[in-house]
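Engineer: Got a sequence here, can you model it:
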Amino acid sequence: MPGNTAYFGFLEICTPRVGETVVVTSAGGAIGSHVGQIAKIKGCKVIGITGSDEKGKWLVDELGFDHFINYKTTDVDTALTKVAPEGVDCYFDNVGGDLSSIILRHMNAFGRISLCGVISAYNEDIKASTIQRPLISFNLKMEGFVVSRWTDRLNEGIQQNLKWIKEGKLKYRETVYTGFENTFTAFTDLFKGVNIGKAIVKI
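Structural biologist: Reported below is the predicted structural model:
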C-alpha cells in the first residue's frame, strides 16, 4: 500500500518533469521516503522535510535527496528560500497545517500539490490554515486522493516499484516492534515521529 500510494499519488497528481523541484513532508516515513526516491528517478531536485537530523541524513546520504529540513529546529520559510531559490513545482503533502501553508508560499506558478495525509490534525482540533491566497495567486492545482482509486492499476505500481528495487533505485527501511503487546507503542510512536520508514509489529 505505501508503495502504490507513493507511485500513483505522486506521478498521477504531481506529474513531475525533469529538472523540477519537489518538496515532501513527513519525508522520513514509508510513503514520503518513497515519493522522494521516485522524484529523483524522474530527474527532479528533492527536498525532504522531517523531524530529526537522523532521518534527514538518511534521506540525503542513503536515498539521494538533495536537501532536508528539520522543521523542529529550523525556520522552514528561511530554509526553503535558501535550498529552493528557484521555487517549488511539486509538493507531496503528508502533514497539512501551518507547515503546508509555508510551503505553498514558495510554489511556482502552475505548481501541483498532492494531498496524501494531514498528520498535523489527526489528534488535534482541526484549524483552517490560510491556503487560498497562494492557490489563487500562483494558479496552483491541489488534489487529494486515496490509493484505492487506482485499484484497477495496482499491479502496475507493484511491478514498477519492484523493478526499481531490484535495480537499486529504490530503498526502504522498516522500524520493527516485536510482540503483539507492543502494538500500542508502535501506533503511538507514529504520532511522535519515532519510526523511520514503515512501522511494523512482528508477532
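Engineer: rest of the way, CA atoms for contacts and neighbours
Structural biologist: Fine.
Engineer: Where is the longest strand in the protein?
Structural biologist: strand 107-115 (DSSP state E).
Engineer: what comes up buried for that one?
Structural biologist: Neighbour-count burial for strand 107-115, with 16 or more other Cα atoms under 10 Å as criterion, is recorded at M107, N108, A109, G111, R112, I113, S114, L115.
Engineer: Quick one: name whatever helix or strand follows the strand or helix carrying T188.
Structural biologist: Assigned by DSSP states H and E, T188 falls within helix 183-192. Downstream of helix 183-192, the first helix or strand assigned by DSSP H and E is strand 198-202.
Engineer: what inclination does that following strand have with respect to helix 183-192?
Structural biologist: 170 degrees (axes from the mean of the first three to the mean of the last three Cα atoms, to 10 degrees).
Engineer: Show me what strand 198-202 is packed against.
Structural biologist: When contacts are defined as 3 or more Cα pairs under 8 Å, 6 or more residues apart in numbering; DSSP states H and E, strand 198-202 sits against strand 174-178, helix 183-192.
Engineer: I have a second one here; can you model it like the first so I can compare?
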Amino acid sequence: MAKIAHVMYGRVRAVYDTDMTFEEWRLAHSPAMMFVDVTDTDAKVGDDVDLNDDGSYTIVPQEEWYRIAEKRLNNQNTFAEEKEIKLNELNNLVANTLLDAFMYRVTVGQRTFLAMEKQALAYINDNKRGRLLQELAKAECVDVQTMAERIMERHNKIADTNDRLIGYYEKWLDVINKAKTIDELKCIEFSEVEQ
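Structural biologist: Now for the predicted structure:
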C-alpha cells in the first residue's frame, strides 16, 4: 500500500493511502496537481515540503499548534483545541505587551537594568553615586539626579504595565474558561492592552 501526499504551496494539503502505485496515482490525476510519494514516512497534513533542485524533497514536520490551526481553518477542531488556541493567543499578547513595554523603555540587558535600578534607588535614598549610574548619566549627557529619576520612571512604568497585565490576563482567562462552545471561543476578540 502506498501513501501519497498532495502538495500545494510547499505544504502537504492531503495524505492518501492507496493500493495504486505512485505512477498510477499520478496518471489518474491532473498533471497540474503535485503529489509526492511519502510511503514509510510520518508525513501529515500541514507538514512543509522542501523541494530540491534534483527533484527530491524533504518533509519538514510542523508543530502540533500548526496542525490545530489548520484544523481550525477547516472547521475540524475540537473544543479543547480551540480553547488551547485562545489561551496561546492570550499568553502571546500579554508576553509581547510586557516585552514591548520593557524593550521600549530599556535598551540594556535585564541584569544591567536591575543594577541600574539599585543604583538609582541608592542615589535617591542615600545620595550614593554608583559607577554604572554615573556612566549612564554621562552617556546621556544629563546629571546623576536626572538619570536616577529616569531609571525609576522606567521601573515604575514597567511595574504598572505588569500590574495592568495581571488584571487583563485574569479577565480574559475567565472569559475563555466560561465559554461553552467552539463558536463562543471563536468569537472572543481580545481588546487592546493599555500601556
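Engineer: Can you pull the TM-score for these?
Structural biologist: Superposed pair, TM-score by TM-score structural alignment, normalised by the length of the second structure: 0.22. Supporting alignment: 69 aligned residues with a Cα RMSD of 4.8 Å.
Engineer: Which of the helices and strands packed on strand 198-202 of the first structure sits closest to K82 of the first structure?
Structural biologist: K82 of the first structure lies closest to helix 183-192 among those, at 27.6 Å (Cα to Cα).
Engineer: Give me the buried positions along the closest one.
Structural biologist: Under the neighbour-count criterion of 16+ other Cα under 10 Å, helix 183-192 of the first structure has T183, A186 buried.
Engineer: That one vs strand 174-178, what angle?
Structural biologist: Using the same axes, to 10 degrees: helix 183-192 of the first structure against strand 174-178 is 150 degrees.
Engineer: So which elements touch helix 183-192 of the first structure?
Structural biologist: Contacts defined by 3+ Cα pairs under 8 Å, 6+ apart place helix 183-192 of the first structure against strand 198-202.
Engineer: how about 7 Å then?
Structural biologist: Here helix 183-192 of the first structure touches no other helix or strand, going by 3 or more Cα pairs under 7 Å, 6 or more residues apart in numbering; DSSP states H and E.
Engineer: All the strands of the first structure, residue numbers only.
Structural biologist: 21-25, 45-50, 67-70, 88-93, 107-115, 141-144, 174-178, 198-202.
Engineer: my bad, the second structure
Structural biologist: 2-8, 11-18, 34-37, 48-51, 57-60.
Engineer: Just say which of those strands is most tucked in.
Structural biologist: Ranked by mean neighbour count, the strands of the second structure are led by strand 2-8 with a mean of 19 (mean count of other Cα atoms under 10 Å).
Engineer: how big is the angle separating that one from strand 11-18?
Structural biologist: Going by the same axes, to 10 degrees, strand 2-8 of the second structure makes 150 degrees with strand 11-18.
Engineer: Report the distance from strand 2-8 of the second structure to the chain centre.
Structural biologist: Centre-to-centre, strand 2-8 of the second structure and its host chain are 29 Å apart (Cα atoms, centre = their mean, to the nearest Å).
Engineer: Okay, N161 of the first structure and K45 of the first structure: tell me how far apart.
Structural biologist: Using Cα to Cα, to the nearest Å, one obtains 20 Å as the distance from N161 of the first structure to K45 of the first structure.
Engineer: do R112 of the first structure as well
Structural biologist: In terms of Cα to Cα, R112 of the first structure sits 15 Å off from K45 of the first structure.
Engineer: Just give me the closest of the buried residues of strand 107-115 of the first structure to H67 of the first structure.
Structural biologist: Among the buried residues of strand 107-115 of the first structure, and counting by Cα to Cα, the member closest to H67 of the first structure is M107, at 16.9 Å.
Engineer: Skipping adjacent residues, who's closest to that closest one in space?
Structural biologist: Counting by Cα to Cα, 6 or more residues apart in numbering, V88 is the residue found nearest to M107 of the first structure once chain neighbours are left out, at 4.5 Å.
Engineer: The one you found: how many residues sit nearby?
Structural biologist: By other Cα atoms under 10 Å, the residues close to V88 of the first structure number 25.
Engineer: swap in I68 of the second structure?
Structural biologist: There are 19 residues near I68 of the second structure, going by other Cα under 10 Å.
Engineer: Quick check: it touching K83?
Structural biologist: No - in this structure I68 of the second structure lies outside contact range of K83 using Cα atoms under 7 Å: 10.7 Å.
Engineer: what does stretch 84-96 of the second structure contact?
Structural biologist: L165 (Cα atoms under 7 Å, 6 or more residues apart in numbering).
Engineer: got the buried residues for the biggest helix by length in the second structure?
Structural biologist: Longest helix in the second structure, counting residues (DSSP state H): helix 144-178. Within helix 144-178 of the second structure, the residues that count as buried by 16+ other Cα under 10 Å are 144-145, 147-152, 154-155, 157-158, 161-162, 165, 168-169, 172, 176.
Engineer: Thank you, goodbye.
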